[in-house]
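Asks: predicted model and sequence follow; I will ask about them next.
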Amino acid sequence: MLDFATGRDDAANEVRLRVRELVESWKSAGRFEPRPDNWMRGFDPEFSAALAEQGLIGLTWPVEYGGAGRRNVDRLAATEELLRAGAPVAAHWMADRQIGPAVLRHGSEELRRELLPDMLAAKSVYCLGMSEPEAGSDLAAVRTTGREAPDGTFVIRGRKVWTTNAHRASHIYVLARTDPAERKHDGLSEFIIDMTSPGISVSPIPDLAGQHHFNEVVFDDVVVPAHRIVGRRGNGWKQVVEQLSFERGGPERVLSSYPLLDQILADNKTADESFDEEIGRIVARLAVLRRLANRVARRMDEGAAPVQEAATLKLLGNGFEQDLVDLARRVSAGSVGPDTLVGQALMAMPGFTIRGGAADVMLSLIARQEVVA
């Protein structure tokens, strides 16, 4: 296993060791099996609760709301350890990575007090209602509507697809059109909705392996209290672009398949010298991508929303993961059954370049960077 220590950063390394000890205790007890893409597919509320008990969820959130008040660089150390161990973290990942920070940044005080405690305790599970049928990666092509009722509530109507773990979630984040606008990026608002609300139905979308983590979610006149809007009405596009930097700029865009690299490096039986150069290149690329992830985290610690840096990390990270899976397949010399790490990664790989935005979308975001002389 590669040394992931964070240089001379004692604070980050302290968090890293705490996570590593917890992970190793669970692995040695046989309580989970490392596997690729487990941040999305590995759903274990007990493991998430164990992290919460040690204060390892909400590391960057303010102490006044129950968080640890630490840096994004510290959280990066924690998430790297979880990802490279292939730990089952899907039960809390969306709340910790994305929804909690969005509520802290834009939500009302009422919304913070209502939702954050259960996120920190891993008692609530969040899914993301962004993608829609026939919209592809065009997130602004939202047809789901949020109509304001006379009593001040909002009535949500529409459909979302590829909604990971919606069948297990207690809450769903929804991007909906609340106001007509000439530009499709205007008039959008963000909501957080209880999945037990009348009018919500969830249908499974099995993947190529027959596994169920994707879903279609239908909203049939779902009533949502006005205080469940995140931020300002009609400001949803600006907020969601910022929020996606939390999603795209994390190490999960690089380390989803890390257990494969660990297997290649550790298994002497596959140490064919003909692969040495390729393995060296993969390890070098990983080092560069980890450095970029660290830059994204530091920019967030400065109060920025590093949209372009996050898009760059996702684009390059997707290519890295695909190449790693291909290398592992060739090194394994045919051992690619569905129960092997290689087989699991191959079945997950088609989604790498789509989730969080397709490559063309990332290139568009990167192209908008300001050139500094």
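Replies: Yep, that arrived.

Asks: please make it C-alpha for all contacts and neighbour counts, starting now.
Replies: OK.

Asks: can you show me the strands along the stretch 1-150 of the chain?
Replies: Assigned by DSSP state E, counting those that start in this stretch, the stretch 1-150 of the chain shows strands spanning 126-129, 145-148.

Asks: of all the ones you listed, which lies closest to residue 324?
Replies: strand 126-129 (27.7 Å; CA to CA).

Asks: packing partners of the closest one?
Replies: helix 90-94, strand 171-177 (3 or more CA pairs under 8 Å, 6 or more residues apart in numbering; DSSP states H and E).

Asks: count of neighbours near residue 197?
Replies: When counting by other CA atoms under 10 Å, one arrives at 14 neighbours for residue 197.

Asks: try residue 30
Replies: Residue 30 has 9 neighbouring residues, counting by other CA under 10 Å.

Asks: flag every buried residue along the host helix or strand of residue 314.
Replies: Secondary-structure assignment from DSSP states H and E places residue 314 in helix 307-331. For helix 307-331, the neighbour count (16 or more other CA atoms under 10 Å) marks 307-318, 320-322, 324-329, 331 as buried.

Asks: one more: stretch 348-368?
Replies: Neighbour-count burial for stretch 348-368, counted by 16+ other CA under 10 Å, picks out 348-349, 352-353, 355-359, 361-362, 365-366.

Asks: repeat for stretch 130-142
Replies: Of the residues in stretch 130-142, those scored as buried under the neighbour-count criterion (16+ other CA under 10 Å) are 130-132, 137, 139-142.

Asks: over to stretch 31-50?
Replies: Judged by neighbour count (16+ other CA under 10 Å), stretch 31-50 contains these buried residues: 32, 34-45, 47-50.

Asks: repeat for stretch 178-187
Replies: Judged by neighbour count using 16+ other CA under 10 Å, the buried positions of stretch 178-187 are 178, 185-187.

Asks: can you tell me what sits against that stretch?
Replies: The set of residues external to stretch 178-187 that reach it, using CA atoms under 8 Å, 6 or more residues apart in numbering, is 140-142, 145-148, 177, 188-189, 233-237.

Asks: which of these are buried? Put it as a PyMOL command.
Replies: Buried residues within the contacts of stretch 178-187, as defined by 16+ other CA under 10 Å, are selected in PyMOL through the command that follows:
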select buried, resi 140+141+142+145+146+147+148+177+188+189+233+234+235+236+237
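
Asks: and of the strands of the stretch 1-150 of the chain, who's closest to residue 273?
Replies: Ranking the strands of the stretch 1-150 of the chain by proximity to residue 273 (CA to CA) places strand 126-129 first, at 44.2 Å.

Asks: would you agree residue 263 falls within a helix?
Replies: Yes: checked against DSSP: H, G, I helix; E, B strand; the rest coil, residue 263 lies within a helix.

Asks: quick one: contacts for it?
Replies: Residue 263 sits next to no residue when contact means CA under 8 Å, 6+ apart.

Asks: from residue 340, how far off is it?
Replies: To residue 340, residue 263 is 11 Å away according to CA to CA, to the nearest Å.

Asks: in addition, the following structure is provided for comparison:
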Amino acid sequence: MDFDDTPAEAEYRRQVRKFLNAHHDELVHGDGEYLNEPGVENIDDLRRTQALLYDAGYVGVTWPIAYGGRGGTAMQQAIVTQELALAAIPALANFVGLGMCGPTVLAHGTEDQKARYIRRLLRADDMWCQLFSEPGSGSDLAALRTTAVRQEDGTWRVDGQKVWNTRAQYSSYGILLARTDHTVAKHRGLTMFVVDMRAPGVTVRPLEQMNGDHEFTEVYLDGVVIPDIERLGAVNDGWRVALTTLMNERLAVGGGGNEVGVRLEALIQHARERLPGLPGDTQVLARQALGRVVVESLATRYTGYRRLTAIARGDLPGPEASAGKLSAVRTARAGADLGVRLLGPEAVYGRTSTGEWLWPTAQASVPGTAIAGGTDEVLRNILGERILGLPPEPRTDTQPVSAGREGRS
């Protein structure tokens, strides 16, 4: 694999870097170490940053030109991602829309839906969220009980509860998976919709996480009316549509070679500062732990580049993205744990030269990332069955899901 830019790629990189330097004061910057900060308290500034980047041609790089994308290559997108990281630009405001919702609309939406939604999604004019998990169906997504019942006028009435919905409090739209048939096996009775988050009957409540953030929410749907033109895919074919979302989500969360949590370079600098003050035997163990994190981070990064190359050739994200997500989260957890251990007793106060929040916050945040897009256990099952060809686990969940809805709690 050639890691050097071609002349065309080098020129493209120069253009991206020139734009970021010229517009430095107009863009939101973090300290470049924790990948998801600044937090949602700066959501309006983050949206303006995404709009500015989109107008310059650096959001939706590989998306179809007809719907507002740039029709570029996966390598150009990788260059943009790398340069944004070097410039300490945090995760884009509408990263759920870009990573999960948009690709699903592109793959399964009508021409009308693509024309109405995609360009505004790319520019963060409309924020998007994903309404999948429920209090009783997280890893077992197909067991969900939120119902969509077709009315005489052709619309759908939706009732139920969703949880762990990222940035739903700022979203204009969401993709919603609901049960439309209780008489068939659970995977076969689901349908996907686009839901207007401002519609009557939609209630959004932010959830406070153990790291103090409010990225996640719970969403209640009480008699929400969705027109049939907002259906994504065929009736009762929602599981196939949802797989598109899930595969793209796993690609987005580390599956494309991107890092999760604290940047590798920040951990290396942290180790440079802290290692000399450790006892000899402890220092040896810490160096070994750092070496493992570095090797696994680089392996995840470069393996992800191979997946991006395959996607650039027209392939859809497959189960391989599950391996990338597993690896990225495992490495992020090991890096955050090492960062805290290097602090020693100071970890109680969380004070480091890079800020008093970085390592304890990272350690508290990674468990949530391990759940997002499928738990580690679910991903291992996918890899075992679909990649290694191992016998599937015994299943007792192929029967229809009884009618019902999650009540308020």
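Replies: Done, it's in. Bear in mind that the values here come from a model prediction, so they are computed numbers and not experimental data.

Asks: what's whatever helix or strand comes next after the helix holding residue 314 of structure 1 aligned against in structure 2?
Replies: Downstream of helix 307-331 of structure 1, the first helix or strand assigned by DSSP H and E is helix 341-348. Residue correspondence for helix 341-348 of structure 1 in structure 2, counting by TM-score structural alignment: residues 358-365.

Asks: ok, now stretch 155-171 of structure 1?
Replies: Equivalent residues of stretch 155-171 of structure 1 are located at 157-173 in structure 2, counting by TM-score structural alignment.

Asks: please apply the same query to stretch 187-203 of structure 1.
Replies: Using TM-score structural alignment, the residues of structure 2 aligned to stretch 187-203 of structure 1 are 189-205.

Asks: gap between the two ends of the matching stretch?
Replies: End-to-end distance of stretch 189-205 of structure 2 (CA to CA): 28 Å.

Asks: now, which of the buried residues of stretch 348-368 of structure 1 sits nearest residue 121 of structure 1?
Replies: Taking CA to CA as the measure, residue 356 is the one of the buried residues of stretch 348-368 of structure 1 closest to residue 121 of structure 1, at 25.9 Å.

Asks: next, the contact list for the closest one, please.
Replies: With contacts taken as CA under 8 Å, 6+ apart, residue 356 of structure 1 has the following neighbours: 244, 247-248.

Asks: how does it look with 6 Å?
Replies: Shown in contact with residue 356 of structure 1 (CA atoms under 6 Å, 6 or more residues apart in numbering): no residues.

Asks: which helix or strand contains it?
Replies: Residue 356 of structure 1 is part of no helix or strand, with elements assigned from DSSP H and E.

Asks: which residue ranges of the stretch 51-200 of structure 1 form helices?
Replies: Secondary structure of the stretch 51-200 of structure 1 (DSSP state H, counting those that start in this stretch): helices at 72-84, 90-94, 100-106, 109-120.

Asks: ok, residue 188 of structure 1 touching residue 174?
Replies: No: using CA atoms under 6 Å, residue 188 of structure 1 is not in contact with residue 174; the gap is 10.3 Å.

Asks: got a list of contacts for the match of stretch 155-171 of structure 1?
Replies: Residues beyond stretch 157-173 of structure 2 that count as contacts (CA under 6 Å, 6+ apart) turn out to be 126-129, 133-134, 146-149, 195-197, 204, 215-225, 405-406.

Asks: how many other residues sit next to the equivalent of residue 216 of structure 2 over in structure 1?
Replies: Counting by TM-score structural alignment, residue 216 of structure 2 corresponds to residue 214 in structure 1. Here the count is done by other CA under 10 Å, and residue 214 of structure 1 has 20 residues near it.

Asks: repeat that for residue 154 of structure 2.
Replies: Counted with other CA under 10 Å, the burial measure for residue 154 of structure 2 works out to 12 neighbours.

Asks: excluding its backbone neighbours, what's nearest it?
Replies: Nearest residue to residue 154 of structure 2, sequence neighbours excluded (CA to CA, 6 or more residues apart in numbering): residue 228, at 6.3 Å.

Asks: and that neighbour, how far is that from residue 150 of structure 2?
Replies: Using CA to CA, we find residue 228 of structure 2 at a distance of 9 Å from residue 150 of structure 2.

Asks: same question for residue 82 of structure 2.
Replies: Residue 82 of structure 2 is 46 Å from residue 150 of structure 2, where distance means CA to CA.

Asks: now for the longest helix anywhere in structure 2, which elements pack on it?
Replies: Once structure 2 is assigned using DSSP state H, the helix that runs over the most residues is helix 280-312. The criterion is 3 or more CA pairs under 6 Å, 6 or more residues apart in numbering; DSSP states H and E, and there are no helices or strands that helix 280-312 of structure 2 contacts.

Asks: would you mind measuring from residue 339 of structure 1 to residue 317 of structure 1?
Replies: Relative to residue 317 of structure 1, and taking CA to CA, residue 339 of structure 1 is found at 25 Å.

Asks: what's the closest non-adjacent residue to the residue nearest the centre of structure 1?
Replies: The centre of structure 1 sits closest to residue 247, judged by CA atoms, centre = their mean, with a distance of 4.9 Å. Once its chain neighbours are removed from consideration, residue 247 of structure 1 has its nearest residue in residue 98; the separation is 6.3 Å (CA to CA, 6+ apart).

Asks: residue 86 of structure 1 touches residue 35, doesn't it?
Replies: Yes: A contact is recorded between residue 86 of structure 1 and residue 35 when judged using CA under 6 Å, the distance being 5.0 Å.

Asks: residue in structure 2 matching residue 100 of structure 1?
Replies: Superposed on structure 2 with TM-score structural alignment, residue 100 of structure 1 falls opposite residue 102.

Asks: could you measure from the closest residue to its match other than its chain neighbours over to residue 10 of structure 2?
Replies: Nearest-residue entry for residue 102 of structure 2: residue 118, 6.5 Å, with adjacent residues in sequence omitted and distances by CA to CA, 6+ apart. In this view, residue 118 of structure 2 and residue 10 of structure 2 are 29 Å apart by CA to CA.
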